[in-house]
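Peer 1: show me how the following folds:
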Amino acid sequence: MSTDGQPHILAIGGGTLVPDDRYGMSPSPLMRYALDLTGQDRPRICFLTTALGDGNEYIARFYAAFSRLDAEVSHLALFPMPNVADVRSHLLAQDLIYVSGGSVANLLALWRLHGVDEVMREAWHEGVVLSGQSAGALCWHVGGNTDSYGPQLRPLTDGLGFLPYSCGVHYDSDTQRRPLLQQLVGEGTLPGGYAADERVGLHYVGTEFVQAVSYGDGAHAYRIEPDGSGAAKETVIDPRRLASL
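Peer 2: Model prediction:
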């Protein structure tokens, strides 16, 4: 759990893992930043791949990548049944919970079916750092847009709502993302919010956005707000640059 006792969320637009010639994939500076938020020398990390259907290949990939960290790593799977005897106790015992990308619509449905949504809220209030990429970033917000239903993006308006904002992910790599999010915010389907390019994380303390962090050049975060005329205005946020590995 975070040593400052505050509830932290790091919502990552993309780039949690980076290619590694020796190990396949390694944690990026964004993942290490999330780890630092716990304030623990050897934090307990639990990752969830619900949005990927808990496929064995994905679980193995995350174990291989996170094994590079000085951390105690576990996972929570919901297919074909929860892999831990007490989901609540397991999640509340963590310092950091990381949620993978994939289908945010399926993730939300399964979490609500198993009561994981309420446990996540409790963990957040107890100071467990929450993080995730793509679907794992969108889920904490009111909504955004998603390819959960097919290649043509559609609105997502039933996120967990821990954060009272809309969220945009993969903002510079998927050409559908920016115009649809601006449309949804402008017309009032979604509240104003924040968006992140690849290699950018949005850091919230409680429900307050405090900063964007990034690695690499040319990546930004954005504040998207309705302009009162049915459209949206976008303000660029320069992220804090993290040290490379």
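
Peer 1: alpha carbons only for contacts and neighbour counts from here, please
Peer 2: OK.

Peer 1: nearest residue to F209 other than its sequence neighbours?
Peer 2: Nearest residue to F209 in three dimensions, chain neighbours excluded: H203, at 6.0 Å (C-alpha to C-alpha, 6 or more residues apart in numbering).

Peer 1: what is the helix or strand hosting the one you found packed up against?
Peer 2: Using DSSP states H and E, H203 maps to strand 200-205. Contacts defined by 3 or more C-alpha pairs under 8 Å, 6 or more residues apart in numbering; DSSP states H and E place strand 200-205 against strand 8-12, strand 193-196, strand 208-214, strand 221-226.

Peer 1: this one next, for a side-by-side:
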Amino acid sequence: MFEIKFVFFLKQRVIPFIHQKSRSSFYCGKLSPLLSLGLIYGSCTPHYDGELNRRPNFHSLIKNGQLPPGIGIDDGAAVLFEGQKIVEVVASRPQAKAYKVKLNNEEIVEEPISARYLGQ
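Peer 2: Model prediction:
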């Protein structure tokens, strides 16, 4: 038996593996769903803290059912998965982290996932 490990980080390296990912539309400035290989269930968006409207637009897509619950990844953070499980978040910036984002009683809930800072 073999293990599947994935690390998702910085920019578009997330796209091929997550079931659905949000992407920016250059025409309207809003996020829209993007289908991918689906090796890991859920949705994902990078630049969670790096773009002004990224977080609220990701929340909106989850809240209205266009995206399943997922992960928001700050600029400079990376998420390591083993199978479907998040094993670790690492960061090249001291405050960078990731967030589990889900809907609970019609409200968006963010669960911060602390990152191990790779700097000094």
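
Peer 1: where in the first structure does stretch 72-89 of the second structure fall?
Peer 2: With TM-score structural alignment applied, stretch 72-89 of the second structure matches the range 195-212 in the first structure.

Peer 1: ok, how many other residues are close to the nearest residue to A77 of the second structure once chain neighbours are set aside?
Peer 2: Spatially, and ignoring its direct neighbours in sequence, A77 of the second structure is nearest to A91 (4.2 Å; C-alpha to C-alpha, 6+ apart). Per other C-alpha atoms under 10 Å, the neighbour tally for A91 of the second structure reads 23.

Peer 1: so who does the residue mapped onto N104 of the second structure from the first structure touch?
Peer 2: Using TM-score structural alignment as the criterion, N104 of the second structure maps onto D227 of the first structure. Residues in contact with D227 of the first structure (C-alpha atoms under 8 Å, 6 or more residues apart in numbering) are 186, 233.

Peer 1: how close does D227 of the first structure get to L107 of the first structure?
Peer 2: As judged by C-alpha to C-alpha, to the nearest Å, D227 of the first structure and L107 of the first structure stand 32 Å apart.

Peer 1: for L190 of the first structure, which three-state class applies?
Peer 2: Put simply, L190 of the first structure is coil when judged by DSSP: H, G, I helix; E, B strand; the rest coil.

Peer 1: ok, L31 of the second structure touching R54?
Peer 2: Yes - if you go by C-alpha atoms under 8 Å, L31 of the second structure and R54 touch, sitting 7.3 Å apart.

Peer 1: give me the mean deviation of the strand holding H203 of the first structure from the second structure.
Peer 2: Once fitted to the second structure, strand 200-205 of the first structure is off its aligned match by 0.5 Å on average (mean C-alpha distance after the TM-score superposition for the first structure).

Peer 1: in the second structure, what range does the strand or helix carrying A34 of the first structure match?
Peer 2: A34 of the first structure belongs to helix 29-38 when assigned by DSSP H and E. Mapped onto the second structure using TM-score structural alignment, helix 29-38 of the first structure spans no residues at all.

Peer 1: next secondary structure element downstream of that helix?
Peer 2: Counting by DSSP H and E, what follows helix 29-38 of the first structure is strand 44-48.
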